[in-house]
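> Have a look at this prediction, sequence included:
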Amino acid sequence: MKPFTERTITIIKQIPEGHIMTYGQVARTAGNPRAARQVSRILHSMSSKYQLPWHRVVNAQGRIAFQDEEKAAVQRNLLENEGVLVLHNKVSLETYQYVNHEPYESI
């Protein structure tokens, strides 16, 4: 497994319940600020295998990124079950965004 993928998995696993991160934020934290789409692919292909809390990752505006309403509803329900308020498929980044101020190496 590539180092970026390993770091991404570690970061996503550490998002606390009731908080979210954006795809770009995960990519920056993992060391590649231009890899938001790669984070999306990692989530899509590895969430089950690594038991990732995929529902805690949203787009840069705080929106649920799924176009499919059924998948969006699953993510919305999982977030709401953790106490995250989701209005019109959007989460307040100001309220719920997890910010780890430590550099990756200390995660």
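Thanks, I have it.
> make it CA atoms for all contacts and neighbour counts henceforth
Noted.
> Beyond the lengthiest helix in the chain, next helix or strand please.
For the chain, the helix that runs over the most residues, judged by DSSP state H, is helix 36-50. Next helix or strand after helix 36-50 toward the C-terminus (DSSP states H and E): strand 57-58.
> what packs against that following strand?
Judged by 3 or more Cα pairs under 8 Å, 6 or more residues apart in numbering; DSSP states H and E, strand 57-58 is in contact with strand 21-22.
> Centre of the chain to the strand it packs on, how far?
For strand 21-22, the distance from its own C-alpha centre to the chain's C-alpha centre is 5 Å (Cα atoms, centre = their mean, to the nearest Å).
> any idea how far whichever helix or strand comes after that strand is from the chain center?
Using DSSP H and E, the helix or strand that follows strand 21-22 in sequence is helix 23-29. Centroid separation between helix 23-29 and its chain, computed with Cα atoms, centre = their mean, is 9 Å.
> Check it against this one:
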Amino acid sequence: MLENNFYHKVYEIVRQIPYGRVTSYGAIAKAIGAAKSARMVGYAMNGASTLEDVPAHRVVNRNGLLTGKHHFPGTQLMRQLLEGEGIRVKDDKVENFAAVFWDPMSNAKK
């Protein structure tokens, strides 16, 4: 039950990520009050690519790497979804990461 509650909180934050922006596993963990749980956020995101209302493609690692790309159907779907929103990706890394990074602490629902 605890895991489901944690995942629910993660998905609520991910749903808030604006179009054309990305955030990181660690930023989500911090926003839900579990700052040292970035890996658990990653576990929550593993199956999120199948949830239509959770834009899982907007969650990357702290360096902007598309570490969750293998959880999307097809080999380049995560990159294609990001590029479709105007985010430039090169070598599986978001270019100009700081400029497109969205901090969930700035307006997350708690």
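Yep, it's here. In this text, all values refer to a predicted model and were calculated from it rather than measured experimentally.
> TM-score for these two?
Overlay of the two chains. TM-score (TM-score structural alignment, normalised by the length of the first structure): 0.82; 104 aligned residues with a Cα RMSD of 2.2 Å.
> picking up where we left off before, list the superposition-based mean deviation of the longest helix of the first structure with respect to the second structure.
For helix 36-50 of the first structure, the mean distance to aligned residues of the second structure following superposition is 2.1 Å (mean Cα distance after the TM-score superposition for the first structure).
> can you check stretch 73-81 of the first structure too?
Using mean Cα distance after the TM-score superposition for the first structure, the mean distance for stretch 73-81 of the first structure is 0.6 Å.
> ok, and what's touching that stretch?
18, 55-56, 64, 85-86, 89 (Cα atoms under 8 Å, 6 or more residues apart in numbering).
> could you give me the residues in the second structure that it aligns onto?
Using TM-score structural alignment, stretch 73-81 of the first structure lines up with residues 76-84 of the second structure.
> how about the closest residue to residue 48 of the second structure other than its chain neighbours, what does it touch?
Sequence neighbours aside, residue 56 is the residue nearest to residue 48 of the second structure in space, at 5.9 Å (criterion: Cα to Cα, 6 or more residues apart in numbering). Residues counted as contacts of residue 56 of the second structure (Cα under 8 Å, 6+ apart) are 14, 45, 48-49.
> quick one on the thing from earlier: top of the contacts of stretch 73-81 of the first structure by number of neighbours, please.
Highest neighbour count within the contacts of stretch 73-81 of the first structure: residue 56, with 27 neighbours (other Cα atoms under 10 Å).
> Spit out the contact partners of that residue.
12, 15, 19-21, 79.
> Run the contacts of residue 56 of the second structure past the first structure and keep the common ones.
Among the contacts of residue 56 of the second structure, the ones still in contact in the first structure (both residues aligned by TM-score structural alignment, their matches' Cα atoms under 8 Å) are 14, 45, 49.
> So what's the residue count around the second one?
Translated: residue 45 of the second structure. Residues lying near residue 45 of the second structure (other Cα under 10 Å) number 24.
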